[in-house]
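# here's a sequence, model it:
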Amino acid sequence: MRKILLVLVALSPFVAQAQPGKVQANGITIAYESFGKPDKQAILLINGTGSPLTDWPEAFCKDLAGRGYRVIRFDNRDAGLTTHLDSLGQPDWAGIIPLIKKCGPAPLPYTLLDMAKDATGLLTALKIDKAHIVGVSMGGAIAQILTINFPDRVRSLTSVMASSGNPELPPAKPEAMAAMMTPPPASTHADTLSNYMAGIYKALGSTDGEALRKQRALMHINRAWYPTGTARHAAAVIIGDNCDRRPDLAKIKVPAMVIHGDADPLVTVASGKEVAATIPGCELVVVEGMGHDVSERFLGQMADAVVRNVGRAKK
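Prediction:
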């Protein structure tokens, strides 16, 4: 499917190549790429834990841009080419772990709300008043929090592979958690690191073949390998995604959609179903065979769903 999309977007005269840039926002430097005409409605793509902007496939971005939207993917703080917050140190796990499921203050380097403020800061820097917000995994939680706290900046919400923060939801499968908790090898060798990353993709349910998983991993590693920031992301998720957002999700008024794979081993499909049942008028799209990964096989189906939800918003 990804190869088909690449051919289609290459033939389209309306889709510009990615326009990279950096802006100052919320006290950090944010690296981003923009596709499509800047005067079109914006779709902002928010990534998951430790993921750089390249984890949103370029073919997916160009597909959406070819349908008449400006598409923006960016590196979260502590990922890719956005500011690395080494000054904050590593998370205080001894202080954090006892507070899981308590839904109160915790000694975090930063929170998911801070990361939502990064996203709105990026929009402001790009002079975008409102955008369609699409987030995957941790990015889905950030997208929900952005919509809850900054509703005037949101045209529509698409939450992908994310939960409501309800700590009583079914847990991840042990093998998926084990993969996520395995630290990277102490190596600077690209082949060694790409094997590690490709193994994580596979454990999370990627349907891509081995060669494509390796290619994706090398793209990440060669552009900006920074595993140190992943621990700070994880701390924000562990606390933020064990704090029930359902009362606030029930107040969302913009068009909303949940996309979730029925084979997701990390954030179970029950989690996505709960989010969809909580947000008024939310459409649920359960993708057969999709795990916790934006795999090639599902790009067209995901793009169709996002555009359908975006089309429900007021012009």
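
# can we go C-alpha only for contacts and neighbour counts from here?
Noted.

# show me what whichever strand or helix holds Asn195 is packed against.
Using DSSP states H and E, Asn195 maps to helix 190-203. Here helix 190-203 touches helix 174-181, helix 210-224, going by 3 or more Cα pairs under 8 Å, 6 or more residues apart in numbering; DSSP states H and E.

# what separation do you get for Asn309 and His132?
Separation of Asn309 from His132 (Cα to Cα, to the nearest Å): 9 Å.

# who has more neighbours, the two?
Each of Asn309 and His132 had its neighbours counted (other Cα atoms under 10 Å), and the higher figure belongs to His132 (28 against 19).

# got the contact list for the more buried one?
Gln41, Ala42, Ile43, Leu44, Val154, Arg155, Ser156, Leu157, Thr158, Val310 (Cα atoms under 8 Å, 6 or more residues apart in numbering).

# next, the structure of the following sequence, for comparison with the previous one:
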Amino acid sequence: MYLLYNTNRKKILKTKRLSSIMVLFSDIPQIKQFYLNIKPNIDTIYNFGVSCGVSLFKCYINTYTYIQTIYNQLYSEYPYFTLSMDNIDFYKQLLFSWIGNYNVEPNEKGWMLTQFLMKNKKLINSKCYETCLPKIPAYLCKDLEFLPKESIDSVTTKYDESVDAIKSIVFGSYKIQEGLSIMKLYDHYTCRSVFRDIPICVDTILPIQKCKNHFINVEYTHPDLKHTIPIDLTHMYLVNNIVLSPLFLHYILSLQPLSYIIDDEYVINIMDQDINMFQLTYYKYIIFDKDQYYVKEWSLPGKYMGSDQENHITTSSSSSDSISDIDHTNKDDSPEKHSPHPEYSSDSM
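Reported below is the predicted structural model:
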């Protein structure tokens, strides 16, 4: 009896639903007429919403531009505002680095870092920064050229002492593969590497001379990584700077949040401003000159990657006569050219 009641109830509900659907379909002309009646109002509301959105976007752009202009003016003209903004930006980066587990450079206008890479791939002094401008508050000097002579002499002396110490340590221990000295002065990075059995001349870093030949793109790749890592050398295009060596890459990669693997299997893809494309492997590095750059090999003392003429890539050279010569040596066909870096030539050995 109960089962029969439920069955009848379901039939009644089903009949009511069908009746409702029939009524709905029977009212379609009225629904169409109602839609036609309210369509002008819908179009008006839609157009009003679009115009409001465009107006709000324009207002946002104008407000953002105005605030950015005022901010840049305050940042460039008011030292204490500059100092405050730099501190806020530093602590923001510090927070992100703590979350992402990567390193951040100190919030100083001038510092020096010395590192060593052992042959077992271990690092020494990975985070030991030393301030090299302790007597000059950061907010008193806007550019390197305004530094007083006493500060320049102090920085130069510290630099010479640092490189001398690196030379003595690297040349005195067969367990060390490379020594690296990085000095930052405002927005300029001076990078020097010392490799075992390859002598290096100590040159003064001031005045700093910029390079004319830059790279368009530098990417770090590894067979075990599914992604590439961009390498920013914007503030490192200075004459005599040594970049993209193994220890240099250890330092640069530690400053970014992406995961990485660094060993002797990595490959660096480079495109220079003349659209020349080439690759740099573990045993190679680059030295910047004023109008060109040199690809060198640190594993063999004093060896260029080819002859001097074949090794450098000038700003006026084409891709056909520069990149191919990096991997092929044709010393008999090319006249010998004096090296701008005699400290790395075989004659100095």
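
# what's the TM-score here?
Scored against TM-score structural alignment, normalised by the length of the first structure, the superposed chains reach a TM-score of 0.28; 148 aligned residues with a Cα RMSD of 6.3 Å.

# packed most tightly, which of the helices and strands packed on helix 190-203 of the first structure would that be?
Burial of those is given as mean neighbour count (mean count of other Cα atoms under 10 Å); helix 210-224 ranks first at a mean of 17.

# any buried residues in the helix holding Asn195 of the first structure, and which?
Buried residues in helix 190-203 of the first structure, counted by 16 or more other Cα atoms under 10 Å: Leu193, Ser194, Asn195, Tyr196, Met197, Ala198, Gly199, Ile200, Tyr201, Lys202, Ala203.

# of these, which is the nearest to Ile259 of the first structure?
Comparing the buried residues of helix 190-203 of the first structure against Ile259 of the first structure with Cα to Cα places Tyr201 closest, at 18.5 Å.

# how close does the closest one sit to Arg216 of the first structure?
9 Å.

# kindly report the same for Ala31 of the first structure.
Here Ala31 of the first structure is placed at a distance of 19 Å from Arg216 of the first structure (Cα to Cα).

# with Ile4 of the first structure instead?
In terms of Cα to Cα, Ile4 of the first structure sits 17 Å off from Arg216 of the first structure.

# next structured bit after whichever strand or helix holds Ile182 of the second structure?
Per DSSP H and E: Ile182 of the second structure is located in strand 176-185. Using DSSP H and E, the helix or strand that follows strand 176-185 of the second structure in sequence is strand 188-195.

# packing partners for that next one?
Contacting strand 188-195 of the second structure under the criterion 3+ Cα pairs under 8 Å, 6+ apart are the following elements: helix 149-172, strand 176-185, strand 242-243.

# if we go to 6 Å?
strand 176-185 (3 or more Cα pairs under 6 Å, 6 or more residues apart in numbering; DSSP states H and E).

# now do the strands in the stretch 201-315 of the first structure.
256-261, 283-287 (DSSP state E, counting those that start in this stretch).

# take those and write them to JSON lines, including mean neighbour count and distance to Val275 of the first structure.
Putting those into JSON lines (neighbours: other Cα atoms under 10 Å; distance: least, Cα to Cα, whole Å) gives the following:
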{"stretch": "strand 256-261", "mean neighbour count": "27", "distance to Val275 of the first structure": "7"}
{"stretch": "strand 283-287", "mean neighbour count": "18", "distance to Val275 of the first structure": "9"}
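
# columns distance to Ala303 of the first structure on top of those strands, output as a markdown table?
Listed next are these as a markdown table, based on distance: least, Cα to Cα, whole Å:
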| stretch | distance to Ala303 of the first structure |
| --- | --- |
| strand 256-261 | 11 |
| strand 283-287 | 12 |
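
# between the ones you listed, which one is closest to Val269 of the first structure.
Using Cα to Cα, the nearest of the strands of the stretch 201-315 of the first structure to Val269 of the first structure is strand 256-261, at 6.1 Å.

# and the strands in the second structure, which stretches?
Along the second structure, the stretches classed as strands by DSSP state E are 110-118, 123-124, 129-131, 176-185, 188-195, 215-221, 229-230, 242-243, 267-272, 277-280, 284-288, 292-297, 312-314.

# could those go into CSV alongside mean neighbour count?
Output for those, formatted as CSV (neighbours: other Cα atoms under 10 Å):
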stretch, mean neighbour count
strand 110-118, 22
strand 123-124, 16
strand 129-131, 16
strand 176-185, 22
strand 188-195, 22
strand 215-221, 18
strand 229-230, 17
strand 242-243, 24
strand 267-272, 18
strand 277-280, 17
strand 284-288, 20
strand 292-297, 21
strand 312-314, 23
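
# now for those, which one comes closest to Leu3 of the second structure?
strand 229-230 (70.7 Å).

# which secondary structure elements does that closest one contact?
strand 215-221.

# compare the strands of the second structure and give me the one nearest Pro40 of the second structure.
Going by Cα to Cα, the one of these nearest Pro40 of the second structure is strand 229-230, 53.7 Å.

# need the contact partners of the closest one.
Contact partners of strand 229-230 of the second structure, identified using Cα atoms under 6 Å, 6 or more residues apart in numbering, comprise Val218, Glu219, Tyr220.

# from Leu253 of the second structure, how far out is the second one?
In this view, Glu219 of the second structure and Leu253 of the second structure are 11 Å apart by Cα to Cα.

# Gln177 of the second structure touches Leu123, doesn't it?
No: assessed by Cα atoms under 6 Å, Gln177 of the second structure is found out of contact with Leu123, at 10.4 Å.

# common neighbours of these two, please.
Leu117.

# look up how far Ile286 of the second structure lies from Cys52 of the second structure.
Relative to Ile286 of the second structure, and taking Cα to Cα, Cys52 of the second structure is found at 55 Å.

# swap that for Met277 of the second structure, sorry
14 Å.

# who wins for proximity to Leu56 of the second structure among the strands of the second structure?
strand 229-230 (36.0 Å).

# which SSE is the residue nearest to Glu33 of the first structure when sequence neighbours are not counted in?
Spatially, and ignoring its direct neighbours in sequence, Glu33 of the first structure is nearest to Pro20 (4.2 Å; Cα to Cα, 6 or more residues apart in numbering). Per DSSP H and E: Pro20 of the first structure is located in strand 19-25.

# with Ser156 of the first structure instead?
Element membership for Ser156 of the first structure, per DSSP H and E: strand 154-160.

# need the residues that contact that strand.
130-136, 140, 254-260.
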